[in-house]
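> Give me coordinates for this.
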Amino acid sequence: MESPDLSPDPSSWRASVPESTATDLENLLGTGMAAAQEQLERSGGFLPFALVMENAGDVRLVAVSPADPDADGDGEFDADGMIRDVTELLRQHRDEFRAAAIVCDITLVEEDSDAIHVATEHRDGAVFAAVLPYSPNSEGTEWEFGDLAADSNEPVIWPD
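Predicted coordinates:
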């Protein structure tokens, strides 16, 4: 599986951050997109998760267990609750890593499509997010992915 093309563009956000920061965020973004695509293709969906770039440069997966989907009777996982939990976990341990990405499945209402959303954040204050729309092909046997697009993002792990 190919990672999204996130090559440098001098007119982009990349030009406004240090090279090492941009490299960390692009690494997490590409890894997050690829992992979510793999889960979609393997399982037909994915639960929210995070990736961190440890201080030494290693990338590590961070996940939380979903609450019992039948606890409230609707049989669905609380993805928003999982995102809140993983965000809080990242905040509590932010001294152990230099960058993080939160990966989740979203709905693009205007496009009437689902999308992989990856929000990256660096401890130096840089943020970058992207979305990758997807839908089942006409036979419903494989996923078709749209064009990777930048998205807005606010810092949540290092908010100050």
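> use CA for all of it now, contacts and neighbours both
Noted.
> Longest strand in this protein, please.
strand 97-108 (DSSP state E).
> which parts of it are buried?
Neighbour counts over strand 97-108 (16 or more other C-alpha atoms under 10 Å) mark 97-106 as buried.
> Looking at this structure, which helix is longest?
helix 19-43 (DSSP state H).
> Name the surrounding residues that touch whichever helix or strand comes after that one.
The helix or strand immediately downstream of helix 19-43 is strand 49-54, counting by DSSP states H and E. With contact meaning C-alpha atoms under 8 Å, 6 or more residues apart in numbering, strand 49-54 is reached by 24, 28, 32, 59-64, 83, 86, 96-104.
> The same query, at a cut-off of 6 Å, please.
For strand 49-54, contacts defined as C-alpha atoms under 6 Å, 6 or more residues apart in numbering pick out 59-63, 97-103.
> So Asp114 belongs to a helix, correct?
No - looking at Asp114 with DSSP: H, G, I helix; E, B strand; the rest coil, it is strand, so not inside a helix.
> Assess the claim that it and Leu132 are in contact.
No - counting by C-alpha atoms under 6 Å, Asp114 sits too far from Leu132 to count as a contact (8.5 Å).
> List the buried residues of the longest helix of the chain.
Buried positions in helix 19-43, judged by neighbour count with 16+ other C-alpha under 10 Å: 21-22, 24-37, 40.
> same deal with stretch 41-57?
Quick answer for stretch 41-57 (16+ other C-alpha under 10 Å): 46-54.
> And Glu144, which helix or strand is it part of?
Secondary structure assignment for Glu144, by DSSP H and E: strand 143-145.
> Proceed likewise with the subsequent sequence, for comparison:
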Amino acid sequence: MVSWRDQASQQAQDDLDGLLDPAIGFAQQQLEKYHEFYPYAVVVDEGGDHRMVAAEVGSEQPASADLITTLIASLSVQRDHLRAVAIVADVRLSDQGTDGIRVTLEHAEGVALSVVLPYRVRRLGRGINYGDLQASEAVAFIWAR
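Next up, the predicted model:
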């Protein structure tokens, strides 16, 4: 079976690998503190620097889908100045009966992956139990071909 790594440059591999930890780490911090989080992105710019990006839609409790749509639109406009993007969302994994941190990773070279970290809030909100990371191919939105 051919892996995405077999077709990606070393820089693309490093960029995507470098996005996963901060993307999941911030989500875990938010879950520990608030038991939820709004979608956000972590990007690698053309110079190799990382930064976090949030979307504003103008309401106190915006729908996650609206934030993701706004993030995709904003990042698509900036894509010529970006090398890689991770869009992070709090999702319901109905087939597993739990929630998950979904990180959709994209690279300018055309690689698109989805990584999901299942989680469950412990009884009475006393911490979070995490499952195993699950990875699969994804549809590209920022660098859609």
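> TM value for the aligned chains?
Here the superposed chains carry a TM-score of 0.92, computed using TM-score structural alignment, normalised by the length of the second structure; 145 aligned residues with a C-alpha RMSD of 1.6 Å.
> sorry, back to before: between the buried residues of stretch 41-57 of the first structure, which is closest to Asp147 of the first structure?
For those, the residue nearest Asp147 of the first structure by C-alpha to C-alpha is Phe46; the value is 19.5 Å.
> Quick check: Tyr134 of the first structure vs Leu51 of the first structure, distance?
Noted for Tyr134 of the first structure: a distance of 21 Å to Leu51 of the first structure, by C-alpha to C-alpha, to the nearest Å.
> Please apply the same query to Leu29 of the first structure.
9 Å.
> Name the residues contacting each of the two.
Common contact partners of Leu29 of the first structure and Leu51 (C-alpha under 6 Å, 6+ apart): none.
> sorry, back to before: so where in the second structure does the longest helix of the first structure end up aligned?
Alignment of helix 19-43 of the first structure against the second structure: residues 10-34, by TM-score structural alignment.
> Mean distance between the matching stretch and the first structure after superposition?
Compared with the first structure after fitting, stretch 10-34 of the second structure deviates on average by 1.0 Å (mean C-alpha distance after the TM-score superposition for the first structure).
> relative to strand 49-54, how tilted is the longest helix of the first structure?
Computed by axes from the mean of the first three to the mean of the last three C-alpha atoms, to 10 degrees, the angle separating helix 19-43 of the first structure from strand 49-54 equals 150 degrees.
> How far does helix 19-43 of the first structure sit from its chain's centre?
7 Å (C-alpha atoms, centre = their mean, to the nearest Å).
> How about stretch 126-141 of the first structure?
Stretch 126-141 of the first structure sits 12 Å away from the centroid of its parent chain (C-alpha atoms, centre = their mean).
> Could you list the buried residues of it?
By 16+ other C-alpha under 10 Å, the buried positions in stretch 126-141 of the first structure come out as 126-134.
> of all the residues you listed, which comes closest to Ser152 of the first structure?
Of all those, Ser152 of the first structure sits closest to Ala129, with 6.1 Å by C-alpha to C-alpha.
> With adjacent residues omitted, what lies nearest to that closest one?
Leaving aside its chain neighbours, Ala129 of the first structure sits nearest to Ala119 (4.2 Å; criterion: C-alpha to C-alpha, 6 or more residues apart in numbering).
> Please apply the same query to Leu31 of the second structure.
Spatial nearest neighbour of Leu31 of the second structure, chain neighbours left out: Phe37 (6.6 Å); criterion: C-alpha to C-alpha, 6+ apart.
> Check Ile157 of the first structure too.
Nearest to Ile157 of the first structure is Arg91, by C-alpha to C-alpha, 6+ apart, at 5.0 Å.
> and Asp68 of the first structure, how many neighbours does it have?
Residues near Asp68 of the first structure, counting by other C-alpha atoms under 10 Å, number 12.
> scratch that, Ser65 of the first structure
By other C-alpha under 10 Å, the residues close to Ser65 of the first structure number 12.
> Look at the aligned residue in the second structure for it and give its secondary structure.
Structural alignment (TM-score structural alignment) places Ser65 of the first structure against Glu56 in the second structure. Following three-state DSSP, the label given to Glu56 of the second structure is coil.
> State the distance from the residue lying closest to Glu56 of the second structure once chain neighbours are set aside to Asp45 of the second structure.
Leaving aside its sequence neighbours, Glu56 of the second structure sits nearest to Leu67 (C-alpha to C-alpha, 6+ apart; 7.0 Å). Computed as C-alpha to C-alpha, the Leu67 of the second structure to Asp45 of the second structure distance reads 21 Å.
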